[in-house]
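K.L.:
Got a predicted structure plus its sequence, pasted below:
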Amino acid sequence: MAAHPILPPSELATWLRAQPTLTGTAPPLHLDDLPDDPVLLFREWLREAAAAGVPEPHAATLATVDADGIPDARTLILKDVDARGWAFAGARSSRKAAQLGARPAAALNLWWQPQRRAVRVRGTVEEASATESDADLAARSESARGGLQPGDWVLWRVVPTRVEFWQGASDRNHTRIVYRRVDGRWQLAAPAPVSAPAPSSAAVPGSLVR
């Protein structure tokens, strides 16, 4: 196979590299007082983002995979977050409904730039009851319903197996907090700088199992 020639950076590439990054201000992070459940930490971070004036802090990017294994993503609004999972909704006739029907797994990503914070959630996806889905549709304004009728709207939940909280730092010594669901319990890995070598096992000295 012929080697690709090494081309000089394009004008766009040069411009992109010159753009500022991590321009926000990170809030204090209390690593010695983390909750056992990622839902609690997520709610805390979400409310802090809203209180700090982060625009639309409940907007999340949902990633799915279609029947052919091709990934897709779109931005939507979270409906709720509780012990059952991260809830979102959409039309039953939508592309995401077809993709979730074929492959019921997904990932969510939230990025709160002013606070240098991001949250990633991944897991299986479950469809809520018809009663819950219809109630969510009824809660929308008439214009937002757009003629949709009960049964046309679906509420789903990402049932998480992994939740990651990330806080950036200007010196690139970012912090990552990872919760993993193992045998029905949440395991919290000891928070460490992103630049640190990844542990070979969850059972390393200093790790937290909760």
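P.N.:
Received the coordinates, thanks.
K.L.:
C-alpha from now on. contacts and neighbour counts both.
P.N.:
Noted.
K.L.:
for the biggest strand by length in the chain, the distance to its chain's centre please.
P.N.:
What stands out as the longest strand in the chain, according to DSSP state E, is strand 153-167. Chain-centre distance of strand 153-167: 6 Å, with CA atoms, centre = their mean, to the nearest Å.
K.L.:
which other helices and strands contact that strand?
P.N.:
Here strand 153-167 touches strand 85-91, strand 105-112, strand 117-127, helix 130-139, strand 175-182, going by 3 or more CA pairs under 8 Å, 6 or more residues apart in numbering; DSSP states H and E.
K.L.:
want to compare, so here's the second one:
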Amino acid sequence: MPSPHDGLPETAQGPAAEGAPFDLFERWYEEAAASELNDPNAMAVATADANGLPDVRMVLLKHRDSRGFVFFTNTTSAKGRELAENSQASGVLHWKSLRRQVRFRGPVEFVTSEESDAYFASRARDSRIGAWASRQSSPLAARKVLEDAMEAETARFEGQQVPRPSHWAGYRIKPIYLEFWSDRPFRLHDRVAFTRMTPQGAWEHGRLYP
């Protein structure tokens, strides 16, 4: 179980040490990986279209460092189209076993082709083939249409490597806001927020009322 104070500072106000929120995130993530039954990297990502209408779905956090939080998807999917129109997003990870959550928001950028290639190559072969077979977020007349497409792509790549489709890539959310929430009795929860003006700026941090 986590320590009584979850690594959060007893007082929080003013400038934060460089890397502080990411160091804390890493400690929390390691504890979640040891305690969560399924997918400690499950992350809700919210995007918005050009009119500002929000859209949210679950994805998997596949990489994290001081640059931000990375997930991969079909760039022609709904979230890919929305990010093309409005390259900002927010995310949240909720770890029920620890009664903690982390949420963040900021601008979004593509990861490098090399990063996308490396992660794509690490996926199960059928998942790589599925990336070619699925027209993610497009209308599907019947399940059999997808199954037939999967069979056709499986045959096409038989005996060879499955390359990454050009429409499949990684996105990095570069946080300018990063908040750590920890459950406390009587809903007097702990909230510490780290903020900065730009993804390259210095962090400030402060405590929030629950």
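P.N.:
Nice, thanks for sending it over. In this text the structure is predicted, and so the values were computed from the model without any measurement.
K.L.:
what's the closest of the helices and strands packed on strand 153-167 of structure 1 to residue 61 of structure 1?
P.N.:
strand 105-112 (5.1 Å; CA to CA).
K.L.:
tell me, that closest one lands on which residues of structure 2?
P.N.:
Using TM-score structural alignment, strand 105-112 of structure 1 lines up with residues 88-95 of structure 2.
K.L.:
Determine how far that stretch lies from the middle of the whole chain.
P.N.:
Here the centre of stretch 88-95 of structure 2 is set off from its chain's centre by 6 Å, with CA atoms, centre = their mean.
K.L.:
Also stretch 202-210 of structure 2?
P.N.:
Distance, centroid of stretch 202-210 of structure 2 to centroid of chain: 22 Å (CA atoms, centre = their mean).
K.L.:
do stretch 133-148 of structure 1 as well
P.N.:
25 Å.
K.L.:
Can you give me the first-to-last residue distance of that stretch?
P.N.:
End-to-end distance of stretch 133-148 of structure 1 (CA to CA, to the nearest Å): 12 Å.
K.L.:
Mind listing what's buried along that stretch?
P.N.:
For stretch 133-148 of structure 1, burial by neighbour count (16 or more other CA atoms under 10 Å) applies to 133-134, 136-138.
K.L.:
Quick one: map residue 157 of structure 1 onto structure 2.
P.N.:
In structure 2, residue 157 of structure 1 lands on residue 172 (TM-score structural alignment).
K.L.:
what's the answer for residue 170 of structure 1, then?
P.N.:
Aligned partner of residue 170 of structure 1 by TM-score structural alignment: residue 185.
K.L.:
And that match, how close does it get to residue 14 of structure 2?
P.N.:
Remark: distance between residue 185 of structure 2 and residue 14 of structure 2 (CA to CA) = 27 Å.
K.L.:
Please work out how many residues are found near residue 185 of structure 2.
P.N.:
6 (other CA atoms under 10 Å).
K.L.:
Over to residue 90 of structure 1?
P.N.:
Residues lying near residue 90 of structure 1 (other CA under 10 Å) number 19.
K.L.:
Could you do the one 5 residues further on as well?
P.N.:
The number of residues packed around residue 95 of structure 1, counting by other CA under 10 Å, is 14.
K.L.:
How about the one 3 residues further on?
P.N.:
Taking other CA under 10 Å as the criterion, the count of residues near residue 98 of structure 1 is 15.
K.L.:
And for the one 3 residues further on?
P.N.:
Neighbouring residues of residue 101 of structure 1 were enumerated by other CA under 10 Å; the total is 16.
K.L.:
what does residue 34 of structure 1 give?
P.N.:
Neighbours of residue 34 of structure 1 under the rule other CA under 10 Å: 14.
K.L.:
mind listing what it touches?
P.N.:
Shown in contact with residue 34 of structure 1 (CA atoms under 8 Å, 6 or more residues apart in numbering): residue 41.
K.L.:
State the distance from it to residue 165 of structure 1.
P.N.:
Per CA to CA, residue 34 of structure 1 is found 11 Å from residue 165 of structure 1.
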